[in-house]
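Visitor: Got a predicted structure plus its sequence, pasted below:
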Amino acid sequence: MPSRPWTGYGRFCPLARGLDVIGERWTLVIVQELLKQPYRYGALLDRLPGISTSVLSDRLRRLERAGVVARELGAVGAGVMYTLTARGRELEEALGALRRWGVGFLADPTADGSDRQDFDVTYVQGIEAVTDGQFQLVVDDRPATLYFTEGRLRQEPGAAPGAELIVRTDSAFLDRWAAGHSGWDEGRATGEVSVEGPAAAWPRWLAATGYLLRVEPGTDDGLVMEEGRHD
């Protein structure tokens, strides 16, 4: 049976009015992706496995009508890009609070059928303190590249040249890390995390991926990096 169209709460209340705009399924996830950067429709669809084209089109249309999302012309050949307006970017702080609240529900990331490949390590606080650069994270032999640019962090699938540090682990460790049951240094001590790159880059990794500040930024003078290791 098709779902009934969203009609809102019908309440003269700022919370209810806000939820009238962003309260439908997938809406905040779309905003979350657009907080990273503008996307073409097809690229945004690829980043949201499980969403249908009709739902994505509907949510973008509603967000655009509410002044949260705008369409703009990208570079030559890039076509139309969807981007957040200034009003849309105001949701960043609220989404950060919601992510911090949601960490408590990550104890079993696959209990509801979630795909570990969708897990993103970029939801951190204090990222503006990390200087520009890039890292590579390899989970179960699947690489992703983390880019730091002007105080923002985004994660893209695949390996890219120029990573100052390559961090390798498996999904079992990443599950425990996400739930707050382990840390990067602990993973290195147990052999579940291996690192390629200069020792000086490790504190930057901790600062950049100290998920919700559970891992405190800092230095470790006793680091022995696994330079040149390809396991």
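Guide: Arrived safely.
Visitor: Please count neighbours and contacts with C-alpha atoms only from this point.
Guide: Will do.
Visitor: Now do the helices in the chain.
Guide: Remark: helices assigned in the chain by DSSP state H are 14-22, 27-36, 41-46, 53-65, 86-89, 91-102, 171-178, 184-190, 202-208.
Visitor: for stretch 116-134, the distance to its chain's centre please.
Guide: 7 Å (C-alpha atoms, centre = their mean, to the nearest Å).
Visitor: Buried residues, it. List them.
Guide: For stretch 116-134, the neighbour count (16 or more other C-alpha atoms under 10 Å) marks 121, 122, 123, 124, 125, 127, 130, 133, 134 as buried.
Visitor: Do me a favour and get the end-to-end distance for it?
Guide: 22 Å (C-alpha to C-alpha, to the nearest Å).
Visitor: Contact partners for the residue lying closest to residue 69 once chain neighbours are set aside?
Guide: Distance criterion C-alpha to C-alpha, 6 or more residues apart in numbering; nearest residue to residue 69, sequence neighbours excluded, is residue 84 at 4.5 Å. Going by C-alpha atoms under 8 Å, 6 or more residues apart in numbering, residue 84 touches 31, 34, 35, 38, 68, 69, 70.
Visitor: same check, this time on residue 184
Guide: Residue 184 neighbours (C-alpha under 8 Å, 6+ apart): 177, 193, 206, 215.
Visitor: at 6 Å instead, please
Guide: Not one residue lies near residue 184 by C-alpha atoms under 6 Å, 6 or more residues apart in numbering.
Visitor: Distance of it relative to residue 167?
Guide: 10 Å.
Visitor: cool, and residue 48?
Guide: 25 Å.
Visitor: Second structure follows, compare the two:
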Amino acid sequence: MTGPGASAKTKKWTCLGLAGCLESGPMKGYGQFCPVAVAAEIFAERWTPLILRELFAGSRRFSEIRSGMPLISRTLLSQRLRELEDVGVIVSTPLARGRGREYRLTPAGEEFREVVERLGAWGQRHAPQQFAPQNLDPALLMWAMHRRIDVSRLPKPRVVVRFELRGVPARCIQMRVCWLVLERSGADVCVRDPGFEVDLVVHADVGALARVYTGHLSFTDGVRAGGIKVEGPRALVQEFPRWLLRSHFAEALKPAGSKPGALASAHAG
């Protein structure tokens, strides 16, 4: 059959056939050889960017990785770690002592660093839901803060800070009271009383503290607005804001052209 009508009909049939091929049934991946598609099948799985964030921030053990993602189940985290190892993004080795494994990024995994950097910077500048009530996870906030303490500034070998938080989501009610134990060798976060004498007590709205940590609000402004109150010896109260470093992603709020930092150490956050 010839003529314009036949040509149009054939063209229409071809397009419908192509669409039918693309919609032939459920698939785990995108079914494309495009490098964006195949990379997204690895990176864009739920929780995977956060697992990479934790590895870039220095977490090595299963428990450390999960501490940065309190809502992920142990089963799903194990599955995601296996998947990342299967595709060569991470490698795991048995711990030298005790049970468990240690996880490290491969050279291929390290190449995701810039992706995570840019994703976090975009979220810091543009994501309107960053401080929505359901996102104000105090467990994540305290875990992130404990990695960003400048312990070299501590005035004595150990400083214990008790946090009493307001505005905590109902699912995180057990985190209304927690402690940071700061020593020159490092910092720990505790959800139970560690048994040491408390040097400082921080009363804070979790949203205000999150804004201070991420660089959206200065510590001074947080205090002036009533979102944060620090009690304790005057010298320690004055020094406390100097120990608390901002999130790595706070630099994304600097004017265009400023040099970004890097997620390169165990104290990144």
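Guide: Now that the structure is in, tell me what you want to look at. What you are looking at is a predicted structure, and each value in this text was computed from that prediction instead of being measured.
Visitor: care to give me the TM-score?
Guide: The TM-score (TM-score structural alignment, normalised by the length of the first structure) is 0.63; 204 aligned residues with a C-alpha RMSD of 4.3 Å.
Visitor: Which one of residue 48 and residue 167 of the first structure is surrounded by more residues?
Guide: residue 167 (19 against 15; other C-alpha atoms under 10 Å).
Visitor: I'd say that one and residue 195 touch.
Guide: Yes: look at residue 167 of the first structure against residue 195 with C-alpha atoms under 6 Å: they come within range, at 4.7 Å.
Visitor: Which residue in the second structure aligns with residue 212 of the first structure?
Guide: Aligned counterpart of residue 212 of the first structure in the second structure: residue 250 (TM-score structural alignment).
Visitor: burial of its match, as a residue count?
Guide: What residue 250 of the second structure shows, counting by other C-alpha under 10 Å, is a neighbour count of 22.
Visitor: same question, the one 4 residues further on
Guide: Summarising burial for residue 254 of the second structure: neighbours were counted as other C-alpha under 10 Å, giving 13.
Visitor: separation between it and residue 99 of the second structure?
Guide: Counting by C-alpha to C-alpha - residue 254 of the second structure and residue 99 of the second structure are separated by 44 Å.
Visitor: One more: residue 64 of the second structure?
Guide: Taken as C-alpha to C-alpha, the span from residue 64 of the second structure to residue 99 of the second structure is 14 Å.
Visitor: Please say which of those two ends up with more neighbours.
Guide: Set residue 64 of the second structure next to residue 99 and count neighbours by other C-alpha under 10 Å: residue 64 wins out with 14 against 7.
Visitor: ok so, going back, isn't the match of residue 212 of the first structure right next to residue 213, touching?
Guide: No: with contacts counted by C-alpha under 6 Å, residue 250 of the second structure stays clear of residue 213, the gap being 8.0 Å.
Visitor: re earlier: ranking the helices of the first structure by mean neighbour count, which comes first?
Guide: helix 202-208 (a mean of 21; mean count of other C-alpha atoms under 10 Å).
Visitor: now that one, how far from the centre of its chain.
Guide: Relative to the centre of its chain, helix 202-208 of the first structure is centred 17 Å away, using C-alpha atoms, centre = their mean.
Visitor: And the buried residues of stretch 116-134 of the first structure, which is closest to residue 95 of the first structure?
Guide: Relative to residue 95 of the first structure, the closest of those is residue 123; by C-alpha to C-alpha it sits at 9.6 Å.
Visitor: what's the nearest residue to the alignment partner in the second structure of residue 87 of the first structure if we skip its chain neighbours?
Guide: Mapped onto the second structure by TM-score structural alignment, residue 87 of the first structure lines up with residue 108. In space, and not counting its chain neighbours, residue 108 of the second structure is closest to residue 89: 5.6 Å by C-alpha to C-alpha, 6+ apart.
Visitor: What's residue 59 of the first structure aligned with over in the second structure?
Guide: Under TM-score structural alignment, residue 59 of the first structure pairs with residue 80 in the second structure.
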